[in-house]
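Asker: Sequence and computational prediction follow.
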Amino acid sequence: MRASLKRRIIEICDRKISQKGAGVGLSFYAFFANRNDDPELLMEAAEWWIRTHRLDHFEKAAKIRSMVADMPE
């Protein structure tokens, strides 16, 4: 996963957790604007979420943040 996507995921997870609490869920679409302005990045996130980790559509933000933060550089 590219560093810019990793930073974006952590930032958005942190923001959602601070706004709505530790139990807040999100999907990988939460990391993107409503319009698809970077299809390669969207597909990279989808690949990581769906194929690599077989995550449900909605997962706890804290879980996703932890998974991404623990990834090697």
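Answerer: Nice, I can see it.
Asker: CA only for contacts and neighbour counts going forward, please
Answerer: Noted.
Asker: got a list of contacts for stretch 13-32?
Answerer: Applying C-alpha atoms under 8 Å, 6 or more residues apart in numbering, the external contacts of stretch 13-32 come out as 8-9, 12, 42, 45-46, 49, 57-62, 64-65.
Asker: Can I get the buried ones among those as something I can paste into ChimeraX?
Answerer: Applying 16 or more other C-alpha atoms under 10 Å to those leaves a buried subset, and the ChimeraX line that selects it is:
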select :9,12,42,45,46,49,59,60,61,62,64,65
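Asker: Use this one as the comparison:
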Amino acid sequence: MRAELRAKMIKVCDGKIATKGENVGLSFYAFFANKNDDPALLMEAATWWIETHQLDHFVKARIIKEMVQQNL
């Protein structure tokens, strides 16, 4: 995963946790605007989420943050 996506995921997770608490769930769509302005980055996130880790649609933000920080 490229550094740009990793940083974006951590920032979004931090924001969601700060506003909604430790148990907030999110999907990989949370890292993107409602428009598809960077399809390659979106596909990279989707591949990491769905193919690589076979995660459910919604996963706790704290878990995603930990996975990204551990470079999984």
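Answerer: Happy to help now that I have it. Because the structure is predicted, anything quoted here is derived from the model rather than measured.
Asker: Just the contacts of stretch 13-32 of the first structure: which are in helices?
Answerer: Among those, the members found in helices (DSSP state H) are 8, 9, 12, 42, 45, 46, 61, 62, 64, 65.
Asker: and the two most separated of these?
Answerer: 42 and 62 (20.4 Å; C-alpha to C-alpha).
Asker: For the residue sitting nearest the centre point of the first structure, give me its contacts.
Answerer: When C-alpha atoms, centre = their mean is applied to the first structure, the residue found nearest the centroid is residue 9 (4.3 Å). Taking C-alpha under 8 Å, 6+ apart, we find residue 9 of the first structure in contact with 31, 65, 68.
Asker: Which secondary structure element is home to the last one?
Answerer: Assessed by DSSP states H and E, residue 68 of the first structure sits inside helix 61-69.
Asker: Quick check: that helix compared with the second structure, mean distance?
Answerer: Averaged over the aligned pairs, helix 61-69 of the first structure sits 0.2 Å from the second structure after superposition, using mean C-alpha distance after the TM-score superposition for the first structure.
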